[in-house]
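*Asks:* using only what follows, build the 3D model:
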Amino acid sequence: MSHGTTPEPQPFTLHVPDEDLADLRERLARTRFPDQAPGEPWAYGTDVAYLRDLVGYWRDGFDWRKAEARLNAWPQFRVPLGGIDLHYLHVEGRGPDPCPLLLSHGWPGSVFEFLEIIPRLTDPARYGGDPADAFTVIAPSLPGFGLSFRPGQPRFGAEEMADLFAILMGDVLGYRRFAAQGGDWGSFITSRLGYRYPERLLGIHMNLMPLRRDPQAVADPTPEEARYFGELTRWTKEETGYQWIQGTRPQTLSFAMTDSPAGLAAWIVEKFRAWSDCGGDVESVFSRDEILSNISLYWFTGAIGSSFWPYYARMHGPWPVPDGATVDVPTGYCQFPTEILRPPRSLAARTYTDIRRWSVMERGGHFAAMEQPEALADEIRAFFRPLRS
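*Replies:* Prediction:
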């Protein structure tokens, strides 16, 4: 793969201008709220009373500079690749032979998801682990997300993101072989890397299993497969509205959320509540500051519209692992109890031919790196331990 002169990464520090902070506060102060639909709070989407409270805290209590400092505590870079400036964290491991690990987030997440898990992966000894398990973590902002966005840039689906990350890891950073981990869109990217670049991957690990969603895929399902197909039917009926609008009319939706911070918060916080292991109380799992750090990054970068693009690409293109193809690199998976879908191993094994580790977790949901950073880090270490070259 020849790309001419390899671009040079430039150190990056995030600093949102003071006038953008003032503009956000003014917009939040002018929020026009809808009325609350009859029935239970959250039954029809984001609860009005909850959002009023969250918006009030965002305006008067939330300290963006503190969130910014948390991100800036880690080494960050930007590099011109694929017609965009790709942002990533690059945190060196502390151990005798750290393994390079690509961490890929998803939607509606960001690199803020990884701030608790990164030190557990890069410096396991600090947490009572073995320094021989250390990773050097490379965690990009997905193209079109957050700090990997500027207006008018090319759009990327999961396949193009995988190609770009392969160039980042190999051509730019010089890692001949590396490990990869992801959830949500990150699991699609990770799977695509395993399929497309098997010679570069030590193995892949995921906390969402990205299988085709076809309830008719199995003629005579086992009880576990039947349970999953029931989950899939309910998910498709009740939970996929966001996918259809983001996957068919992303531009129309982007106007409201690029203009209204309260609208953006309502759209994102509903997913943090619905997909996490929070029992209906989103702040029992995520602090308000964690929720608003992530939402604020979407707001300040203006990237919500472009973050919808992978849904459009997925809905209008082939599956990232083509029909009939398999992913043959060593594969690990951990299934968290409130993940949006939990397919059985028997179905996963049709696509992933070398599943080495399949763990069923006690607690946690879709945002595993935030919800259960210690448990996920333990799983990642355990899976890759025998694969280190």
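
*Asks:* hey, let's count contacts and neighbours off CA atoms from now on
*Replies:* Will do.

*Asks:* quick one, what contacts F308?
*Replies:* Shown in contact with F308 (C-alpha atoms under 8 Å, 6 or more residues apart in numbering): Q246, G247, P250.

*Asks:* surely the last one touches A303?
*Replies:* No - using C-alpha atoms under 8 Å as the test, P250 is too far from A303 to be in contact (12.0 Å).

*Asks:* returning to what we had before: which among the contacts of F308 end up buried?
*Replies:* Q246, G247, P250 (16 or more other C-alpha atoms under 10 Å).

*Asks:* inside strands: which ones of the residues you listed?
*Replies:* Among the buried ones among the contacts of F308, DSSP state E puts none in strands.

*Asks:* reformat those as TSV; add distance to F33.
*Replies:* Shown next, in TSV, are the buried ones among the contacts of F308 (distance: C-alpha to C-alpha, whole Å):
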residue	distance to F33
Q246	23
G247	26
P250	23
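
*Asks:* where along the stretch 151-300 of the chain do the helices fall?
*Replies:* 158-167, 185-196, 223-238, 241-248, 250-259, 261-275, 288-301 (DSSP state H, counting those that start in this stretch).

*Asks:* need the winner for burial among those helices.
*Replies:* Of all the helices of the stretch 151-300 of the chain, helix 185-196 carries the top mean neighbour count, a mean of 26, counting by mean count of other C-alpha atoms under 10 Å.

*Asks:* gap between it and the chain center?
*Replies:* 12 Å (C-alpha atoms, centre = their mean, to the nearest Å).

*Asks:* and for stretch 362-371?
*Replies:* That offset, for stretch 362-371, works out to 12 Å (C-alpha atoms, centre = their mean).

*Asks:* to compare with the earlier structure, here is another sequence to fold:
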Amino acid sequence: MTEIEAFPINIHESALGDLRERLDRVRLPEAETVDDGTQGIGVGRLGELLDAWREHDWRALEQRWNAIPHYRTRLDGLDIAFWHVRSPEANALPLVLTHGWPGSVLEFESTIGPLTDPVAHGGSAEDAFDLVIPALPGFGFCERPRERGWNSGRTARAWAELMTRLGYERFGAHGGDWGAFVSTELARLVPERVAALHLTMPIASPLPEDLESADDAERAKIARREQFLRTGPTHVIVQGLLPQTLGYSLVDSPAGLAAWLAEALAGFSDTRPEAGGGVSLAQQVDDIALYWFTGTGASTARWYWESLRWEQRGAEAENARAVTVPTACTLFPGEPFPIARRWAERRYRDLISWNEMEYGGHYPGWEKPDVLVDEIRNAFRGR
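*Replies:* As a prediction, the model looks like this:
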């Protein structure tokens, strides 16, 4: 299938009934023996999440989803599902938005209106975009890969072909989390086609000499990175080594899936009250339900297994894959693995802006959509 076809979603009623039955007979362990979160998501918080899921209206989410033009096409042997929303403005810049784990295309739902139709949202026509929002392979309604090799580079090549198929020769790219890896590769592989790049998690690491010459701000970032590496990357380790073993629980148990995803959805967001509290309970349930009904717990986890076998690690390897496309970065304080500007400048050779925000975390499309819209507009203005 090389053609592009409309792809409305409609989960069968039997799947909704099956979920209700599973949620009604969830078996939870005893409460954790500490109250500091060091044993993982607490039984009280998970209970609250499951109660919200029992009340969740999947059909309402389907209506929201299907109100956005949704399509499917075959790329490199895999059926890829994506939203494609054209702007009413004739000179709109095509822009591909790529999400990460444990997120989904739902991260960008609130940004679609302001980005495609800025005039209707108090903005200027010059800031209009045609949006292409694909689900990563194995995520959402994309086909789940049956072979190894679907990594950031292969996905970036598929995105380039998708933009060609849609009639876009030149376009912008935005991403965070895995979306930052894919967007970085896209800019590296077809720099003549990428007008500019916007990232909320630039892929850059310090060199050994950076540790010796770090100022106070960089030392704080390094300390946070080291703390995260000691206590935080459980999902990277488990999904990178045993995604299939983990996947049985994620596909078979709604409580297991909810606990695994919610741990990261809350842990990597800016949950301070003054920041808005992070990813809301309603947003978490929408996302978890999407993973459940698409049965993608294992296929999404395999992204980490693939990455450990494909990505070149360390600052030297990153810098060897330099990006020359104009790049704008927006950094949020809730990001668990912070990056300093001078580390990024070695890889992103044309760094046009570097904005560190006061509030927000790893999921700005959910946490701070207005800020993300403004930052994307600024990054691509005049491009």
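
*Asks:* name the nearest of the buried ones among the contacts of F308 of structure 1 relative to Y311 of structure 1.
*Replies:* Lowest distance from Y311 of structure 1 to these (C-alpha to C-alpha) belongs to G247, with 4.4 Å.

*Asks:* what lines up with that closest one in structure 2?
*Replies:* For G247 of structure 1, the aligned position in structure 2 is occupied by G240, per TM-score structural alignment.

*Asks:* how about L292 of structure 1?
*Replies:* In structure 2, L292 of structure 1 lands on V285 (TM-score structural alignment).

*Asks:* now its match, nearest residue through space, not along the chain?
*Replies:* W53 (5.9 Å; C-alpha to C-alpha, 6 or more residues apart in numbering).

*Asks:* any idea what the one you found aligns with in structure 1?
*Replies:* Aligned against structure 1 by TM-score structural alignment, W53 of structure 2 finds its counterpart in W58.

*Asks:* now E345 of structure 2
*Replies:* E345 of structure 2 maps onto A349 in structure 1, with residues paired by TM-score structural alignment.

*Asks:* pretty sure that match sits against R356.
*Replies:* No - counting by C-alpha under 8 Å, R356 is not a contact partner of A349 of structure 1; they are 10.7 Å apart.

*Asks:* surely R346 of structure 2 meets A320?
*Replies:* No - contact criterion C-alpha under 8 Å: R346 of structure 2 and A320 do not qualify, at 9.5 Å.

*Asks:* what residues does S284 of structure 1 make contact with?
*Replies:* Counted by C-alpha under 8 Å, 6+ apart, S284 of structure 1 has contacts C278.

*Asks:* and it, how far is that from S276 of structure 1?
*Replies:* Look at S284 of structure 1 and S276 of structure 1: by C-alpha to C-alpha, to the nearest Å, they are 10 Å apart.

*Asks:* one step back: out of the buried ones among the contacts of F308 of structure 1, who's nearest E159 of structure 1?
*Replies:* G247 (15.8 Å).

*Asks:* okay, the match of E345 of structure 2 and E225 of structure 1: tell me how far apart.
*Replies:* 13 Å.

*Asks:* equivalent analysis for L121 of structure 1, please.
*Replies:* When C-alpha to C-alpha is the yardstick, L121 of structure 1 and E225 of structure 1 sit 34 Å from each other.

*Asks:* swap in G129 of structure 1?
*Replies:* In this view, G129 of structure 1 and E225 of structure 1 are 37 Å apart by C-alpha to C-alpha.

*Asks:* do the same with G365 of structure 1
*Replies:* G365 of structure 1 is 20 Å from E225 of structure 1, by C-alpha to C-alpha.

*Asks:* next: G157 of structure 1.
*Replies:* Distance, G157 of structure 1 to E225 of structure 1, by C-alpha to C-alpha: 29 Å.

*Asks:* longest strand anywhere in structure 2?
*Replies:* From DSSP E, the single longest strand across structure 2 is strand 78-85.

*Asks:* show me what it is packed up against.
*Replies:* Counting contacts by 3 or more C-alpha pairs under 8 Å, 6 or more residues apart in numbering; DSSP states H and E, strand 78-85 of structure 2 packs against strand 70-75, strand 129-134.

*Asks:* how many neighbours does the residue nearest to G247 of structure 1 when sequence neighbours are not counted have?
*Replies:* With sequence-adjacent residues excluded and distances taken as C-alpha to C-alpha, 6+ apart, G247 of structure 1 is closest to Y312, at 3.8 Å. Applying other C-alpha atoms under 10 Å, we find 19 other residues in the vicinity of Y312 of structure 1.

*Asks:* check the secondary structure at Y312 of structure 1 for me.
*Replies:* Using DSSP: H, G, I helix; E, B strand; the rest coil, the structure places Y312 of structure 1 in helix.

*Asks:* so what does M357 of structure 2 match up with in structure 1?
*Replies:* Using TM-score structural alignment, M357 of structure 2 pairs with M361 in structure 1.

*Asks:* wait, what's in contact with its match?
*Replies:* C334, Q335, F336, P337.

*Asks:* now do the second one against M361 of structure 1, distance only.
*Replies:* Look at Q335 of structure 1 and M361 of structure 1: by C-alpha to C-alpha, they are 6 Å apart.

*Asks:* go on, the last one?
*Replies:* Look at P337 of structure 1 and M361 of structure 1: by C-alpha to C-alpha, they are 7 Å apart.

*Asks:* re earlier: right, and the helices of the stretch 151-300 of structure 1 - which one's nearest W74 of structure 1?
*Replies:* Of all the helices of the stretch 151-300 of structure 1, helix 288-301 comes closest under C-alpha to C-alpha, at 15.6 Å.

*Asks:* and the helix or strand that that closest one is followed by, how far from structure 2 on average?
*Replies:* Toward the C-terminal end, the helix or strand that comes next after helix 288-301 of structure 1 (DSSP states H and E) is helix 304-307. Here helix 304-307 of structure 1, set against structure 2 after superposition, deviates by a mean of 0.8 Å using mean C-alpha distance after the TM-score superposition for structure 1.
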